[in-house]
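>>> Need coordinates for the following:
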Amino acid sequence: MRHVVSPAKGYAKWEGREATFVDCRFALGQPQSGFDAYATEHIPGAYYLDLEKDLSAPKREDGAGGRHPLPEVDALARVLERIGVSNGRCVVAYDDQGGAMASRLWWLLAYLGHDEAYVLDGGFAAWKRAGYPTASGVEPLPEEAGRFEPRVRADWVVTADDIAARRDAISAGRVVLLDSREESRYRGLSEPIDKVAGHIPGARHSFWKANLDAEGRFRTVKEQMQRFEPLQGAEEIIVYCGSGVTACPNVLALREVGFTNVKLYAGSWSDWISDDSRPIATGNG
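The predicted structure follows:
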C-alpha cells in the first residue's frame, strides 16, 4: 500500500471530502512560521498541527527523549479527534519541507494503528503548481469531533537501550542502523543543532533528502528499491536522525518499497547524547 499521494489524487480526495487534510509546515528555530504560512494560505479545509505543540511531547530538562519526544498516546488521540479524525478516516498530511514534517504525522498515525494516512507528494507547492484551490485564515474546528481509538504498534519504536543491546548484531550487519542526517553531521564535521557531533557507532548513512527527485517529489518505487538495495537481507532496520523527525521520510520510503522490519529510534541523536556514557563515532564508520 502506497502512502505517498500525488496532488491529482489528493485533489480527488479533497473534492470528494474523503479525507482530512493536515498542514504540518514548521521551521526549526522559527516555530511560529509554519502557522503563519498556514494562516496566509493553505489547502481549503485543512487544519494545522504544530510539530512541537501537537506532534511532540515537551522536552525534558535532562535531554532524555530527545528534542522532539513522542507525544503521549492519549494526548495525540485527543488532538486527532479535535480535527475530526476517527479510525478509518483518511488523513492527508502536507508541508513545504520535502515531506519531513508530514512524514512525522504519517508515522505517528501508523504507529497508532491508523493505516489510512498519506503524505502529499511535493507538498503545498505542488498543490499550488497544479492550480488547485487555496484558502486563507484559520479553519473552524468541525462541529462533531472524531472518535479515535489508538492501537499502538509498540514494536515500531526502539530506545537507546535497545540499540545498545543490539550492538553485536549491528557490528555483524544483521541489524542496520541508518542515520538520516546530512553527511557532515553524520561524520561529525559539523553540528549546528545538538551539543555533540558524530554518530552512533556502527550506523550507516542515508540522507533523508535522497528520497526526493530534482522537483522535490518522492522518487519512484524502482528508484527507491535501487537506493536501498544494500539493506536487503537485514533482520532489522533502525532509522534515526537528530530528533526523530527527518528519519520518518526514510521509514516511509523503506516501507513503500516493501521493507517491513523498519523501526524508528524516536529520540534519535539528541536522545543518544543525553547520556555521556554512550559511545560516539566520527568519520565514515
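
>>> Please count neighbours and contacts with C-alpha atoms only from this point.
Fine.

>>> Now do the helices in the stretch 101-250 of the chain.
For the stretch 101-250 of the chain, the helices defined by DSSP state H, counting those that start in this stretch cover 123-129, 160-165, 167-172, 183-186, 221-227, 247-256.

>>> To Gly63, which of these lies closest?
With C-alpha to C-alpha as the criterion, Gly63 lies closest to helix 160-165 of these, at 12.8 Å.

>>> which parts of the closest one are buried?
Ala160, Ile163 (16 or more other C-alpha atoms under 10 Å).

>>> One more, so I can put them side by side:
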Amino acid sequence: MNNIVPIKWVLARMCESDIVIVDCRFQLGKPLSGREAYKESHIPGAVYLDLEQDLSAPVDPDGHGGRHPLPDAAVLADRLGKAGISNETRVVAYDDQGGAMASRLWWLMKYLGHEQVYVMDGGFTAWKNAGCPVSAEQKIIVPARFLATVQHNMLVEVDEVRESLGTGRFVLVDSREAPRYRGEAEPIDRVAGHIPGARNVFWAEGRGPDGTWKSADEQAARFAGVGLSQNDDVEIVVYCGSGVTACPNVLALREAGFSRVKLYAGSWSDWISYSGNPIATRDEEHQSKA
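Model prediction:
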C-alpha cells in the first residue's frame, strides 16, 4: 500500500479496532494553536500528538540537534503507547499544514520500525469540506504497549554530512523555499544559506493546486528537475530548517520509487550550530527547475 491514503479510505475504516487516527496540527510560532484546534473539532476518535511536546526532544541550549531535535526512541515509544498505539496498530496521521506535521509522525514511526503508518491526503480542511463527520469529544484512550526497533539506517548525523562533502557519497536535498536556500532571506535561523552542494526542492511543491499530494510520476519529475533518477545508485539525504518539512520530501521520494533516502534530522539549524561548518549562499547547478 502507498504511504498516502485518501479521505474515503479513512472514512471507511475509522471505526475499526486496530486503527488509531492522530491529529498532528501545529503552527510554528503558535505552539498552542494545534491543540486548541483539536479540542474545538477533529476527526471522531482521533488522538492528538504535539510536534514540540510529543514528536521532538527539548532544544539543546547550544542549538545542537536543531530546533526540533528527534525525541528519544524510548520516550516516544512510551508516548505512542499512552496514545493507544501498539505494534499491531494501523496509524493514520493528518494535519492542516500540507502534510508536513503528519509526515513527521509518519517518518518517526517508520524510524521506530512501524510499517503500518499512513498520511491522510488533503488534511483536516479537506475532510470537513468533503462533509465527513467531526467531533469535539475526546476519546477515552486505552493504553497499549509499543516496542521500538530503531532503524538507524534512515538517519544521518552532522559528522556524516560534513565528512561527505565533496566525496559524492550523498546527494543532499534542501527542502526549504528557494530564497532561504539561496541565502537571500532567513526568517527563522540566525544564519542564511545552505549546505554546500545541496540541491533545492521545495517540499510544498509536492502537492497540487487542490492541496492533495501529487502522483508518483509527478513526484519523480520534481526530483528529476535536480538531476535525480530512481535508477541512480546514490544515497539521498534530505534536510530543511529543523527536520520537519524535510519529512514530506522523504515521503515524496519514497512514493516516487527512491529507496535509498535518509533524513538529516538536525538540518540547517543544527548545521549552523557548529562554527566550522561551511555555508553556501549561491545557486547550485542542480537547483530545482520547478
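
>>> what's the TM-score for these two chains?
The TM-score (TM-score structural alignment, normalised by the length of structure 1) is 0.96; 280 aligned residues with a C-alpha RMSD of 1.1 Å.

>>> re earlier: so which of the helices of the stretch 101-250 of structure 1 is the most surrounded?
Neighbour counts (mean count of other C-alpha atoms under 10 Å) averaged over each of the helices of the stretch 101-250 of structure 1 peak at helix 247-256, with a mean of 24.

>>> The helix or strand just after that helix vs structure 2 - mean distance after superposition?
Downstream of helix 247-256 of structure 1, the next assigned helix or strand under DSSP states H and E is strand 262-265. Comparison of strand 262-265 of structure 1 with structure 2 after fitting gives an average deviation of 0.1 Å (mean C-alpha distance after the TM-score superposition for structure 1).

>>> next helix or strand past strand 262-265 of structure 1?
Heading C-terminal from strand 262-265 of structure 1 (DSSP H and E), you reach helix 268-272.

>>> Please work out which residues of structure 2 line up with that next one.
On structure 2, the counterpart of helix 268-272 of structure 1 by TM-score structural alignment is residues 267-271.

>>> likewise stretch 183-203 of structure 1?
Counting by TM-score structural alignment, stretch 183-203 of structure 1 corresponds to 178-198 in structure 2.

>>> chain center to that stretch: distance?
From the chain centre to the centre of stretch 178-198 of structure 2 is a distance of 19 Å (C-alpha atoms, centre = their mean, to the nearest Å).

>>> what's the answer for stretch 146-160 of structure 2, then?
Counting by C-alpha atoms, centre = their mean, stretch 146-160 of structure 2 comes out at 15 Å from the chain centroid.

>>> Now the terminal residues of it, how far apart.
30 Å (C-alpha to C-alpha, to the nearest Å).

>>> Would you quantify the distance from Asp95 of structure 2 to His64 of structure 2?
27 Å.

>>> Would you mind telling me which of those two has the busier surroundings?
Asp95 (24 against 17; other C-alpha atoms under 10 Å).

>>> And the strands in structure 2, which stretches?
4-5, 19-23, 47-48, 90-94, 117-120, 155-156, 170-174, 199-200, 235-239, 261-264 (DSSP state E).

>>> okay, these, which one's buried deepest?
Compared across the strands of structure 2, strand 199-200 shows the largest average neighbour count, a mean of 28 (mean count of other C-alpha under 10 Å).

>>> Tell me roughly how far that strand lies from structure 1 on average.
Overlaying structure 1 shows strand 199-200 of structure 2 at a mean distance of 0.3 Å from the equivalent residues (mean C-alpha distance after the TM-score superposition for structure 1).

>>> Which strands or helices does that strand pack on?
strand 170-174 (3 or more C-alpha pairs under 8 Å, 6 or more residues apart in numbering; DSSP states H and E).

>>> helices or strands next to the strand it packs on in the packing?
Using 3+ C-alpha pairs under 8 Å, 6+ apart, strand 170-174 of structure 2 sits against strand 199-200, strand 235-239.

>>> Switch those strands over to JSON lines; also include distance to Pro6 of structure 2.
JSON lines is the format used below for these (distance: least, C-alpha to C-alpha, whole Å):
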{"stretch": "strand 199-200", "distance to Pro6 of structure 2": "28"}
{"stretch": "strand 235-239", "distance to Pro6 of structure 2": "25"}
